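Enquirer: sequence plus the predicted model coming up.
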Amino acid sequence: MERAQDGMDGSGIETAYQEERRRRLAAERTLDHVRRELAQAHSALVANSDRLSRRYLSEREENLRLSERQQGVLAQRREAAKRADRARRRLWHALEAMRDGFAVFDASGRLVAANHVYLGLFDGASGLGPGVHAQEIFAGAAEEGAFDIGDASPEAWAHAQVARWHAEIVPPQILHHYDGRILRFQDRRAPDGDVVSLVLDVTEDRTREAALIDARDAAERTARIKADFLARMSHEIRTPMNGILGMTRMLIDEGPGGEAGLLARTIHDSADALLTIVNDTLDVSRLNADRLTLREAPFDLERLLGDCLRLAGAGARPGVAVALDCPIGLPGTVRGDAGRVRQIVMNLLGNAAKFTQVGSIVLRVARVDADPTQFAITVEDTGPGIADSDRDAVFEAFGQGDLSEDTMREGTGLGLTISRGLAERMGGTLTLQPDTGSGAIFTLVLPLPSQTAGLGPDDFPRRLALSPGGGVQADLIGRQLAAAGIAVTSDVAGAAHVLLPMALPETAQRQVLAKMTPGARLVALGPGGDAAAEVMERAGAILPPPFAWADLVSAFGAERQAGAEPDDRPRILLADDNATNRLLLDRMLKDTPYQVELAAGGAEAIAAARRARPDVAVLDISMPDVDGFEVAAALQELPGPAVPILALTAHVGAEMTTRLRNAGFAAHLTKPLCKDALLEAVAAALSPASPDSVP
């Protein structure tokens, strides 16, 4: 039993040992597993710790960088704020230093800010400051009498001031301050609705403006008084000069010889020079007073220039040739003030004739290439010329340039001043070309719109002969014909149309006749007195240059025919209270195809017209008993067709022209009266196409 017990005990111990050992091994395995898990966890923890450390370091570095930028931005903002504050202070100081008032109101009309000048304007207003409504500010100032509000109530006036701000463009407002200042409120609305108000003190400007207006009005009154005085003096001077010029002209025409003829011509030339001075002075006065009016109407430019040159030729020195250089193809008529164009051209030609001792004076006309409605009229002479240093002086009043001692000084020096003023008044220019050392060249450029077409090359013979040696005018005629495409030859043999200048000696004229083909058409160029007897018999026409191209076409188209005097001559009634003028008018119409009846006054003229109705009446306007206007009214009441009435007066000016036109006068003749002007006016009045108005 003991051994059994011992055996059982030993087996049990071994089993317990084995069990213990198994548990220990299991524990070791568990421990080893836990150790491995702990090692893995430790490794993961270490890795995670490394990641967190790196992330922290990265974020810390980024935070440091962001902090530096933020600090820079904050520093920039602080510096910008300082600069903005300095700018605001400077701006406000500038606004405070302004002499003008400045204020800003918000969109609702309440004051935001204002400088001391603006606030000072409303010094009497109570409670003035930021936040106060504009209407309260203006109403308070009105109640305190700060501004002149007229008859309006303070509330209504203040409402009107603020109501201006609602306009799309705020109109300026002029207010009168109680201290005498004149203030201009200039308001503008900003895009955000605020209103910026600027107040300017315009007292000095208004005072200066008023002074300038007063000075201008005084100058205009003075100019009007001067113009009226000159017009009256012109009338008083023209009336006796009419008799002097007319009677001396007739005395000269009677042909007294010797010393009597010399004295008569001297009297006439002196009176004519005095009349030029009167006319020039009156024109300068009108230009200065801006009272010169233009009377535009269609006229023949070519014939006007020819007439001017014809008159200038009479005043040229012996041996000085005058010529017209006019192209074929000019308009038949142009529109403009023919009288003023004539005046300018005659002034230029008169100067040329005055200073040209030898050589020629050429009047040229041509279209301006850049503008066909404008024409360039040039006067070219071979006188002493004008130095470039005197170019401006010649156009000044009373200026004549630096002339040599042997050059005669005549006139007032107003001619070119008036001519340039007239040219500019008509929209043109008058210039003096640079000194070429061979005379003076004046160029007048004027807008003269074409009214009717002129002649063309087809109106002329395709071929004609022009005898050489005819002088400047004949050479210009040949040149213009050739420029128009017409064949011009110097060989008269075989030519169907021949131009023969009368400047050739009579022997040379006869030689041309001997070479001509029988039946050829001969036109003599020049005065009939210079033609040989054989030429007078042979010529189909005699044309004294300058002539119009239409005259040459007509001369080639028909033989000359002597006009027959009409059997029933038109009757002219002349009324003038001045006996000298009546005698002058009677002598002017002597040997003309008119019957003349003289009346010594208005009443006598009316009685004569009622006895026998006149075809034309020429009435002096300033007759003492019944003036020309009353006579005209009586003539207009006569039965039958209206009687054309011509006014004869020494009065000049737009006022008189308008009055005559309204009274029904057909034309206006100015004293001193020229015979050609009288005959032209009478012929125009008798023409069926005569306009029924004063030109």
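Expert: Perfect, thanks for sending it.

Enquirer: from here on, contacts and neighbour counts on C-alpha atoms
Expert: OK.

Enquirer: tell me which residues of stretch 65-72 are tucked away?
Expert: The neighbour-count check on stretch 65-72 (16 or more other CA atoms under 10 Å) flags nothing as buried.

Enquirer: same deal with stretch 587-605?
Expert: Per 16+ other CA under 10 Å, stretch 587-605 contains these buried residues: 588-589, 594-599, 601-605.

Enquirer: so how far is the first residue of it from its last?
Expert: 19 Å (CA to CA, to the nearest Å).

Enquirer: list the contacts of it.
Expert: 250, 565-566, 569-579, 582, 586, 608, 623-628, 630-631, 675, 679 (CA atoms under 8 Å, 6 or more residues apart in numbering).

Enquirer: Lys125 is in what secondary structure piece?
Expert: Quick fix: residue 125 is Ala, not Lys. Ala125 is part of no helix or strand when elements are defined by DSSP states H and E.

Enquirer: again but with Leu430, I slipped
Expert: strand 429-432.

Enquirer: what distance separates that strand from the centre of its chain?
Expert: With CA atoms, centre = their mean, to the nearest Å as the basis, strand 429-432 stands 15 Å off its chain's centre.

Enquirer: ok so, going back, next step: the contacts of stretch 587-605 restricted to strands.
Expert: The members of the contacts of stretch 587-605 that map onto strands under DSSP state E are Arg571, Ile572, Leu573, Leu574, Ala575.

Enquirer: same for the strand holding Leu430, what does it pack against?
Expert: helix 415-425, strand 441-447 (3 or more CA pairs under 8 Å, 6 or more residues apart in numbering; DSSP states H and E).

Enquirer: which neighbouring elements make contact with the shortest one?
Expert: In other words, strand 441-447. Strand 441-447 is packed against strand 371-381, helix 415-425, strand 429-432, with contacts defined by 3+ CA pairs under 8 Å, 6+ apart.

Enquirer: can you do 10 Å?
Expert: strand 333-336, helix 338-355, strand 360-368, strand 371-381, helix 415-425, strand 429-432 (3 or more CA pairs under 10 Å, 6 or more residues apart in numbering; DSSP states H and E).

Enquirer: adding another structure so you can compare the two:
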Amino acid sequence: MTENDRERQAKKQFISENKIVNLESVLATNQKFLQQITDNSPQILYILDVINWTNLYVNSRCINILGYTPQEFALGGSKIFYDILHPNDLELLSVNQNFWKTAKDDDILTTEYRMRHKDGFWIWLRSQDVVFVRDENNQVRQILGTAQDITEQKKIEQSLIQAKELAEAATKAKSEFLANMSHEIRTPMNGVLNMAHLLLKTNLTPSQEDIVQIIVDSGETLLVVINDILDFSKIQSGRLRLEEHPFILKDMIKSVVNLFYPEALKKQITLTYFINPDVPNHILGDRTRLQQILFNLIGNGIKFTEKGEVFIFVNSKLLSEKKYEIRISIKDTGIGIEKKHLNKLFQSFTQGDTSITRKYGGTGLGLAISKNLVTLMGGKIWVESNGSIGGNPPFKWFSDIDDDEENIQGSIFHFTFITQDASGYQLTEEISADFSPKSPEEKSNLKILVAEDYKPNQKVIDYLLTSLGYSADIVTNGLEVLEILKIQSYDVILMDMQMPEMDGITTTRLIRQSIIEQPYIIALTANVLEENRQQCLDVGMNDFISKPIIIDELEKALEKIL
């Protein structure tokens, strides 16, 4: 080898060694860079062998989050997972292992679990894993993952859940309180109102009649307030459900308007309505709730109008086949509503001007309830007013037209026993025959048992039955009902729901299970929620009358049995 060859070889070796040194320097720099990235990552980074379930690499963030060093994770092997994983999360190990058996390279596995900190408390983690290395059989061997501390997030979530549960419990408690208060108020009101009504039928002087009428009017006003509060409670708790039956829209509107004619006449107000000929006559919907909305809006118009008129206009728009948008506007020439008060109009327990409450009274719930009912019907309600011509609160909702004539006939009278095959003539004849006056002999033959623990209501029911030509035996609780049924039978039992010793629900259930001669059972209750009514029907009761008992309702209920 010549001197030149040796020089060239030395140069090559020097260059090669220089490259190696430079490469090692670059590698060291890159490694240091990557190490700094992983060590300063806010998340735990790891490489996991999913066959043996051991950690091949863990960054130092594990010390900050879990209190363990990377060496402790490495030395712990698969056992460390069983030691620090929450007992309720251990099943995730097998679930995750099964996932990686069929995972694709672009699959991401997200898992939430708890690990015990070295100091003993639990840490919530959310990990995201991807495929890192496959073996010669293309099976996933290693995964690369990150684990984020989500303990605070979980605490917030738990706080929100607890807050939601507390709010739901508070709403339920409020609804139960209102229902119980309604029962406690309705029970004595049953005695007050019915006795007052009976007193009005006696020979009274004009001044005495005025006094008794004030008692009746005040009691009925109190019941309206109670019903408003109950409806509002049901709406707030989401327990109010709309029914859907066919009915004649024109007849419903006419019936509501007729209720206000005496009051309008007394105030010398013109009360008129017009229904556009294009409005469908037979529609599907909740007649009772629609009546309630109209009652509130027309009632407001009459209340706040001292002179002039209240006018109801009904219009409709065809949206699709059999689908209509119905719009009802109630216009009055009353005191109007100032613009600054419009945003409060549909809020609960408020009126546009507090001085109005003092002058005209009211709970401030009528429009709030109406708005919620219209919303449930898929419509909306709003008001137009210039503060001097009166309010114009129109509302609209969507309805299907009902063109089934047989259904229409059955729905007019709301009797479920009438078949769809009955014609209008047969229907009228059958109903008028069914409700023709019963003879005293028919009534005296009806054996009635009254189960009622409240003494004043016992007397009220006895007076009502006597005035209708019936007589009855009276007991004070469910146990007495069962005892008396052992020695004699009854055609009908008027059953109070809340009684000492044994309530009406339990008593009815036992009667249906054990008594051979089954009586017709009518619930008498101050609980007027739909679930109470359904509960009565579910245990086998035949009918339901709410307190205060209206004599006409009692008469109709009893005449069904004759």
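Expert: Received it, and whenever you're ready, just let me know what you need. Computed from a prediction, not measured in an experiment: that's the story for all the values here.

Enquirer: overlay them and tell me the TM-score.
Expert: Here the superposed chains carry a TM-score of 0.70, computed using TM-score structural alignment, normalised by the length of the second structure; 487 aligned residues with a CA RMSD of 4.8 Å.

Enquirer: about what we covered before: quick one: the helices and strands packed on strand 429-432 of the first structure as TSV, columns for distance to Ile267 of the first structure and mean neighbour count too.
Expert: Formatted as TSV, these follow (distance: least, CA to CA, whole Å; neighbours: other CA atoms under 10 Å):
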stretch	distance to Ile267 of the first structure	mean neighbour count
helix 415-425	22	22
strand 441-447	31	22
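
Enquirer: export the ones you listed as TSV, with columns for distance to Gly7 of the first structure.
Expert: Below are those laid out as TSV (distance: least, CA to CA, whole Å):
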stretch	distance to Gly7 of the first structure
helix 415-425	162
strand 441-447	162
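
Enquirer: do you know which of these lies nearest Gln433 of the first structure?
Expert: Distance to Gln433 of the first structure, taken as CA to CA, is lowest for strand 441-447 among those, at 5.6 Å.

Enquirer: quick one on the thing from earlier: tabulate the helices and strands packed on strand 441-447 of the first structure (a markdown table), appending distance to Asn63 of the first structure.
Expert: Converted to a markdown table, those look like this (distance: least, CA to CA, whole Å):
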| stretch | distance to Asn63 of the first structure |
| --- | --- |
| strand 333-336 | 92 |
| helix 338-355 | 95 |
| strand 360-368 | 85 |
| strand 371-381 | 82 |
| helix 415-425 | 84 |
| strand 429-432 | 84 |
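
Enquirer: nearest to Pro191 of the first structure, of the ones you listed?
Expert: Nearest to Pro191 of the first structure, of these and by CA to CA, is helix 415-425 at 49.4 Å.

Enquirer: for that closest one, which helices and strands make contact with it?
Expert: Looks like helix 415-425 of the first structure contacts helix 258-288, helix 338-355, strand 429-432, strand 441-447 (3+ CA pairs under 10 Å, 6+ apart).

Enquirer: format those as a markdown table; extra columns: distance to Gly653 of the first structure.
Expert: Formatted as a markdown table, those follow (distance: least, CA to CA, whole Å):
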| stretch | distance to Gly653 of the first structure |
| --- | --- |
| helix 258-288 | 9 |
| helix 338-355 | 13 |
| strand 429-432 | 24 |
| strand 441-447 | 23 |
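
Enquirer: out of those, flag the one nearest Glu143 of the first structure.
Expert: helix 258-288 (52.1 Å).

Enquirer: tell me the spacing between the closest residue to Glu136 of the first structure other than its chain neighbours and Ala141 of the first structure.
Expert: Nearest in space to Glu136 of the first structure, with sequence neighbours left out and distances taken as CA to CA, 6 or more residues apart in numbering, is Ala158 at 7.7 Å. Going from Ala158 of the first structure to Ala141 of the first structure by CA to CA gives 9 Å.

Enquirer: what do these two both touch?
Expert: Both Ala158 of the first structure and Ala141 are in contact with Gln135, where contact means CA atoms under 10 Å, 6 or more residues apart in numbering.

Enquirer: touching, Ala179 of the second structure and Val528? I think so.
Expert: Yes - counting by CA atoms under 10 Å, Ala179 of the second structure does reach Val528; the two are 7.9 Å apart.

Enquirer: and Thr203 of the first structure, what's its match in the second structure?
Expert: Per TM-score structural alignment, the equivalent position to Thr203 of the first structure in the second structure is Thr151.

Enquirer: next up, the contacts around that match.
Expert: By CA under 10 Å, 6+ apart, the neighbours of Thr151 of the second structure are Arg114, Trp122, Ile123, Trp124, Leu125, Arg126, Glu157.

Enquirer: just the ones in strands among the contacts of stretch 587-605 of the first structure now: which is nearest Ala370 of the first structure?
Expert: Ile572 (49.1 Å).

Enquirer: cheers, nothing more for now.
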